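> Sequence first, then the predicted structure:
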Amino acid sequence: MKPPPSQFGADITNNAARMICTKLAGRAVIRVVGRCNDAKENNNLDLSECQLMQVPDAVYHLLRHTELKACNLSSNVITKIPPKFAVNFSLITELNLSSNQMSKLPDELADLIELESLDLSHNAFINLPGVVYKMPKLKCLLANSNRIIEVDVDRLTASKSIESVDLRDNPLPRNTEIALNNVPRIRITLSPRELEEWEDLTIQN
């Protein structure tokens, strides 16, 4: 017995939707594999704008014999980086994690012993991750456009490698901003502070 026309039409629509989703997923896989193959040639893994929620396990397998120097994971929907990332890509010098949905970094990223540049901008961090103070060669840290309200200024000051930190567009408390402005040697970029109401007093003549 044939199903009613309305149900038959719905089945066709659902099947078409599944086919489209499968095709899109297939394209994403092909894109990731293609970029991994590129990385084997230039030692630079670019997985930006791949709609990733995490770094696929297949990436670690495909690049197990590749000595990466840079990794770009920007503009995805990644919420966390697994500890094994540092084990597999321990020699990278640049890591771009910008424009994702991360709020934490694993302590294991301290094992990125050659990392010099780290981009955490446009994420959901509420504090500057403690692991950044442990990275032995980190020079440039971009953490602008997050939700950061806490920075361990003492640990930042004690860092022997960090040269510049971008903390613009974060809701930093006033006392933290003052402390950061007094950090020696490190170039720290902050957003211009808006005056509080009580500070914005003018005497009218």
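All right, it came through fine.
> Going by C-alpha atoms from here, please, whenever you check contacts or count neighbours.
Fine.
> What segments of the chain are helices?
5-42, 57-62, 84-88, 153-158, 174-181 (DSSP state H).
> is it true that Ser145 touches Asp166?
No. With contact defined as CA atoms under 8 Å, Ser145 does not reach Asp166; the gap is 9.3 Å.
> another one to put next to it:
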Amino acid sequence: KVYFGNNFIKDIPIEFCENLVHLKVLELRDNQIELVPNEITNLAHLTKLDLTNNDISELPNTIGLMPHLQSLKIEGNKLKQIRPDIIHTGTNRILRHLREKISDEEMQAICGKNLASRPGDNVFPDRYSMRNGNILNLALKNLSDVPDSCFEEAKEAKVTIVDLCKNKFTKVPEGLVLVAGYLTELNLSVNQLKELPDFVKDCNKLKFCDFSKNLLSTLPSSFVDMVSLRELILCNNKLTNVPDCVYGMVGLEILLLNDNGIEEINVEGLKKLKRLASLNLCNNNIHHVPPELGNMTQLRSLELKGNPFRQPRYAILEQGTDSILAYLRDKIPL
């Protein structure tokens, strides 16, 4: 354990990261650090990293792959790549966000250093390692399947988070159903999924699902039963409309549908989502925005840029959600 808080430290030496590979706790809060080196991931045994109240503007995305990190504190910095609401949600959400932002170049570098596992030894964690954070993290492992035995270990560990992002899955591993009763977060982003199985609905405690950057054109109608879901990410898929089942997910607060081929906005469906606070429909094929959308005043974030409609004009879109909603309400026929 190393505590360097409340000093005048301006950088983290690369040699420090390379020589203290068994370090478990590193506190660097209340300093003047501006840059966190990529080599921070050499501290593979780190469980707690406190960077609170520094001058950091960016974090290495690969921190999201640190296998034992349970506590990451980054409040009070100048970070631009991570939204404040993500920071406030806590460590698991921050790490997931960082993993999702890993670029192809970073992936190649990781593979070159053998940090990304290949199918074979030590790819699949045992129940004891999964108990750290209650997570099954198989992100960026170049996998196309996961053996049931891995999910059996996950069940014993009572994991609540499964992260399978940035792999080569063409179908969801069937063993996932073994942890259905515990799961609160599921990340299957950046794979090659063309469809999702019905059994995902049996994960009745799910609050977060990320299916972005796949090849999905619809969702199973049975997903209408996923009423506990709070955040659903479906961006960068092949959707041409919002699946009907989404309108039955009455607990939704965040719905991200950008970068698809969606052609229309179903206001009557969206009105059923009373808790919806954030809706992103950017970069779709929407030719008309119904004025009635303006009555959804509970929305705190509405993104519509990158569509072929003429109204609202871009200048209105630039003014933000309140202005868009007010403009639309003014267009409702008397």
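Nice, thanks for sending it over. Keep in mind it's a predicted model, so treat the numbers as computed, not measured.
> Superposing both, give me the TM-score.
After superposition, the two chains reach a TM-score (TM-score structural alignment, normalised by the length of the first structure) of 0.72; 170 aligned residues with a CA RMSD of 2.7 Å.
> Would you mind finding the most buried of the helices of the first structure?
Ranked by mean neighbour count, the helices of the first structure are led by helix 84-88 with a mean of 17 (mean count of other CA atoms under 10 Å).
> what's the average distance of it to the second structure?
Following superposition, helix 84-88 of the first structure is found to deviate from the second structure by 2.7 Å on average (mean CA distance after the TM-score superposition for the first structure).
> In the second structure, what residue corresponds to Gln51 of the first structure?
Mapped onto the second structure by TM-score structural alignment, Gln51 of the first structure lines up with Asn142.
> gap between the residue lying closest to its match once chain neighbours are set aside and Ala139 of the second structure?
In space, and not counting its chain neighbours, Asn142 of the second structure is closest to Asn167: 4.8 Å by CA to CA, 6 or more residues apart in numbering. Distance, Asn167 of the second structure to Ala139 of the second structure, using CA to CA, to the nearest Å: 7 Å.
> okay, the two: which has more neighbours?
Between Asn167 of the second structure and Ala139, counting by other CA atoms under 10 Å, Ala139 is the more crowded of the two (24 against 19).
> wait, what's in contact with the more buried one?
Ala139 of the second structure sits next to Leu65, Arg99, Asp163, Leu164, Cys165, Lys166, Asn167 when contact means CA atoms under 8 Å, 6 or more residues apart in numbering.
> now the strands for the stretch 1-150 of the second structure?
Ranges of strands within the stretch 1-150 of the second structure are 2-3, 25-27, 48-50, 71-73, 135-137, based on DSSP state E, counting those that start in this stretch.
> So for the first structure, which residue is the most central one in space?
Leu97 (2.2 Å; CA atoms, centre = their mean).
> quick one: the aligned residue in the second structure for that residue from Glu268 of the second structure, how far?
Here Leu97 of the first structure is matched to Leu188 in the second structure, going by TM-score structural alignment. Note on Leu188 of the second structure: its distance to Glu268 of the second structure, by CA to CA, is 29 Å.
> what do you get for Pro125 of the second structure?
In this structure, Pro125 of the second structure and Glu268 of the second structure are 45 Å apart, going by CA to CA.
> related to what we said a few turns ago, so for Arg329 of the second structure, which of the strands of the stretch 1-150 of the second structure sits nearest?
Closest approach to Arg329 of the second structure among the strands of the stretch 1-150 of the second structure (CA to CA): strand 71-73, 41.7 Å.
> Trace that closest one over to the first structure and give me the residue numbers.
Counting by TM-score structural alignment, strand 71-73 of the second structure pairs with no residue of the first structure.
> likewise stretch 17-36 of the second structure?
Using TM-score structural alignment, stretch 17-36 of the second structure finds no match anywhere in the first structure.
> Measure how buried the equivalent of Leu118 of the first structure over in the second structure is and give me the count.
Matched to the second structure by TM-score structural alignment, Leu118 of the first structure sits across from Cys209. Look at Cys209 of the second structure: counted by other CA under 10 Å, it has 18 neighbours.
> ok, Cys209 of the second structure - contacts?
Glu185, Leu186, Asn187, Leu188, Leu229, Glu231, Leu232, Ile233.
> among those, which ones are buried?
Taking 16 or more other CA atoms under 10 Å as the criterion, what is buried in the contacts of Cys209 of the second structure is Glu185, Leu186, Asn187, Leu188, Leu229, Glu231, Leu232, Ile233.
> among those, which two are most distant?
Pairwise distances among these were taken by CA to CA; the largest, 15.3 Å, belongs to Leu188 and Leu229.
> ok, now which ones touch the residue nearest to Asn142 of the second structure?
Ala139, Leu140, Lys141, Asn142, Leu143, Ser144, Val190, Asn191.
> The first structure: which residue goes with that one?
That one, Asn167 of the second structure, aligns with Asn76 by TM-score structural alignment.
> Now do the residue nearest to Asn142 of the second structure against Glu153 of the second structure, distance only.
20 Å.
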